[in-house]
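K.L.:
Test case, fold it:
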Amino acid sequence: MTTTATVVTLVAAFMAAFSGAAIFLRAGFVVEPLAQYGVPRSWWNPLGAAKTAGAAGLIAGFFLPYVGAAAAIGLVLYFSGAVITIVRARSYAHIPFPLIYAAPAAAALLLA
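P.N.:
Got it, this is the predicted structure:
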């Protein structure tokens, strides 16, 4: 794995872990929009778990490349679903946020 791929993967893992932790800690900048989008509160912990599992999978990908690829695909799909949720809620100004989190995961997948 190249240095670029390593750095991008670490950035993607950090961003996913940060986002997952923000849900678990009920950070206002994450949970307030979730409530506005109509995401049920009972989904918040599983969504946080999916993000942190994706982060762990990216790190595991340094040792098991297929796991890292699967984690990157999962994170891209997760954040694509977030874009769809935002569009359905008609909060178009928020679309860039999940794309910012999806970009490093997609780049890690392409560089791996």
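
K.L.:
going forward, measure contacts and count neighbours with C-alpha atoms only.
P.N.:
OK.

K.L.:
could you pull out the strands for this protein?
P.N.:
Shown for the chain, no strands are assigned by DSSP state E.

K.L.:
Helices of that one, start to end?
P.N.:
Assigned by DSSP state H, the chain shows helices spanning 3-24, 28-37, 44-60, 65-88, 96-111.

K.L.:
Let's see this one next, to set against the first:
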Amino acid sequence: MSTTATVVTAVAAFMAGFSGASVLFRAKFVVEPLAAYGVPRAWWNGLGVAKLAGAAGLVAGFWVPVIGTLAAVGLVLYFAGAAITVVRAKAYGHVAFPLVYLTPAAAALVLV
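P.N.:
Below is the predicted model:
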């Protein structure tokens, strides 16, 4: 794995982990928009765990590359779904936020 791929993957893992922990700890800047977008509260823990699992999978991919690739695919799909959710909620000013998290996950997928 190149240095660039390692750094991008580490950044993607950190960002996904931060995002997942933010949901699980009910950070206001994350859960208020989720409620506004109509995401059921019962889903929040699962969404946070999915992000944390993706982050852990990216890190595990340093030793078992197929796990990292699968984790990157999962995170890309997750954050693409998040962007679609924001658009469907007509919160167009917020669509950049899931894209900020999608970008390093997609870059990690391409570089692996």
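
K.L.:
now the helices of the first structure in a markdown table, with mean neighbour count?
P.N.:
Listed next are the helices of the first structure as a markdown table, based on neighbours: other CA atoms under 10 Å:
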| stretch | mean neighbour count |
| --- | --- |
| helix 3-24 | 19 |
| helix 28-37 | 14 |
| helix 44-60 | 21 |
| helix 65-88 | 19 |
| helix 96-111 | 19 |
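
K.L.:
Let's check: the centremost residue of the second structure is which one?
P.N.:
The second structure has residue 16 as the residue nearest its centroid, 4.3 Å off, counting by CA atoms, centre = their mean.

K.L.:
Please report how far it lies from residue 67 of the second structure.
P.N.:
Applying CA to CA, to the nearest Å, the value for residue 16 of the second structure to residue 67 of the second structure is 16 Å.

K.L.:
And for residue 88 of the second structure?
P.N.:
Distance, residue 88 of the second structure to residue 67 of the second structure, by CA to CA: 31 Å.

K.L.:
what does residue 102 of the second structure give?
P.N.:
From residue 102 of the second structure across to residue 67 of the second structure, the span is 18 Å (CA to CA).

K.L.:
and the gap between residue 88 of the second structure and residue 48 of the second structure?
P.N.:
21 Å.

K.L.:
likewise residue 35 of the second structure?
P.N.:
Applying CA to CA, the value for residue 35 of the second structure to residue 48 of the second structure is 14 Å.

K.L.:
same check, this time on residue 32 of the second structure
P.N.:
Look at residue 32 of the second structure and residue 48 of the second structure: by CA to CA, they are 14 Å apart.

K.L.:
Residue 52 is in contact with the residue nearest to the centre of the second structure, correct?
P.N.:
Yes. Between residue 16 of the second structure and residue 52 there is a contact at 6.5 Å, judged by CA atoms under 8 Å.

K.L.:
Return the residue of the second structure aligned against residue 17 of the first structure.
P.N.:
Correspondence of residue 17 of the first structure to the second structure, assessed by TM-score structural alignment: residue 17.
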